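Participant: Dropping a prediction and its sequence here:
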Amino acid sequence: MNIEQIRDFCLSKKGTSEDFPFDEDTLVFKVLGKMFALISLKKWESGEAAINLKADPEYSEELRASHNSIRPGFHMSKKHWNTLYLHEGELQPQLILDLINHSYDMVVKGMPKKLRDQLKQ
């Protein structure tokens, strides 16, 4: 998958926006203001494509055990975030999309009901 495909997929999710809250390098996707995906543009351009995604802690452990290209989140909470190293070529596009969906769903699940209801409208 290329970065444009990932960007388009993330932005297709309801209530999603993108911005650069930390610096001009880190592209962040948020659902109603809460982060669910981060991409370093410099690393992507240098051939080290990776994306940070939120995940259920138990599921994170399973993913890390079964995929060498999924590791604890770089510069993130190691319990709740994974970094998917896409440049290593191990991960299938459908798995990447599924994990983006999982991250989005985890963030939405943790929101107050009032915010979750906004996504249903």
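Facilitator: Arrived safely. Numbering: from 1, shown residues only.
Participant: Going by C-alpha atoms from here, please, whenever you check contacts or count neighbours.
Facilitator: Fine.
Participant: Pull out the buried residues from stretch 31-44.
Facilitator: When neighbours are counted by 16 or more other Cα atoms under 10 Å, the buried residues of stretch 31-44 are found to be 31, 32, 34, 35, 36, 37, 38, 39, 40, 41, 44.
Participant: Roughly how far does the last one sit from residue 2?
Facilitator: Note on residue 44: its distance to residue 2, by Cα to Cα, to the nearest Å, is 9 Å.
Participant: what about the helices in the protein?
Facilitator: Counting by DSSP state H, the chain has these helices, from start to end: 3-11, 41-45, 57-66, 93-109, 113-120.
Participant: Distance from the last one to the middle of the chain?
Facilitator: In terms of Cα atoms, centre = their mean, to the nearest Å, the centre of helix 113-120 is set 21 Å apart from its chain centre.
Participant: Structure two is appended below for comparative analysis:
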Amino acid sequence: MSITAAALRAAALSMPGTYEDYPFGPETAVFKVKAPSSGGSERPGKVFALGNLESSPMSISLKCDPELAPALRSANPGITGGYHLNKRHWNTVDTAQVASEMVLEMLEDSYDLVVAGLPKKQQEALEWSAYVAKS
């Protein structure tokens, strides 16, 4: 069964430091992660997922390990190179063709990739190591 927009949104927003934004207009939900700021310096969040959650079929673009992305695409016709994104680092997932569990795993992997690229201080502020140990 394919994942619902509500389940995808809830899963994304359950990850530490995640918020939903609409910088491209009301139809494209963008999920970003940002550590709580300290010292008054405001940094923008880093994108880990984006897509039109109201479209049918629903698709979402997720960051992916560049070594793994081609294998995922060749193994599943519902996974293609990131739409309007760097296809080396992003996949677009047609949620009608990919099992819910796999979509959720890819969402979490995308979040982990983005957080792993943040400075150590921000990772600690997000309590990311505790989150990874829990999942």
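Facilitator: Noted; the coordinates are in hand. Model, not experiment: these values are computed from the prediction.
Participant: And the TM-score between them?
Facilitator: Overlay of the two chains. TM-score (TM-score structural alignment, normalised by the length of structure 1): 0.91; 116 aligned residues with a Cα RMSD of 1.3 Å.
Participant: related to what we said a few turns ago, reformat the helices of structure 1 as TSV; add distance to residue 18 of structure 1.
Facilitator: Written out in TSV, the entries for the helices of structure 1 read as follows (distance: least, Cα to Cα, whole Å):
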stretch	distance to residue 18 of structure 1
helix 3-11	8
helix 41-45	13
helix 57-66	24
helix 93-109	13
helix 113-120	17
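Participant: Of all those, which one is nearest residue 74 of structure 1?
Facilitator: Ranking the helices of structure 1 by proximity to residue 74 of structure 1 (Cα to Cα) places helix 41-45 first, at 12.4 Å.
Participant: returning to that earlier point: buried deepest among the helices of structure 1, which one?
Facilitator: Ranked by mean neighbour count under mean count of other Cα atoms under 10 Å, the helices of structure 1 are led by helix 93-109, which reaches a mean of 17.
Participant: what stretch of structure 2 does that helix fall on?
Facilitator: Applying TM-score structural alignment, one finds that helix 93-109 of structure 1 aligns to the residue range 100-116 of structure 2.
Participant: What lies in contact with that stretch?
Facilitator: Taking Cα atoms under 8 Å, 6 or more residues apart in numbering as the criterion, the residues outside stretch 100-116 of structure 2 that touch it are 1-3, 8, 11-12, 15, 33, 46-49, 62-65, 93, 95, 123, 128.
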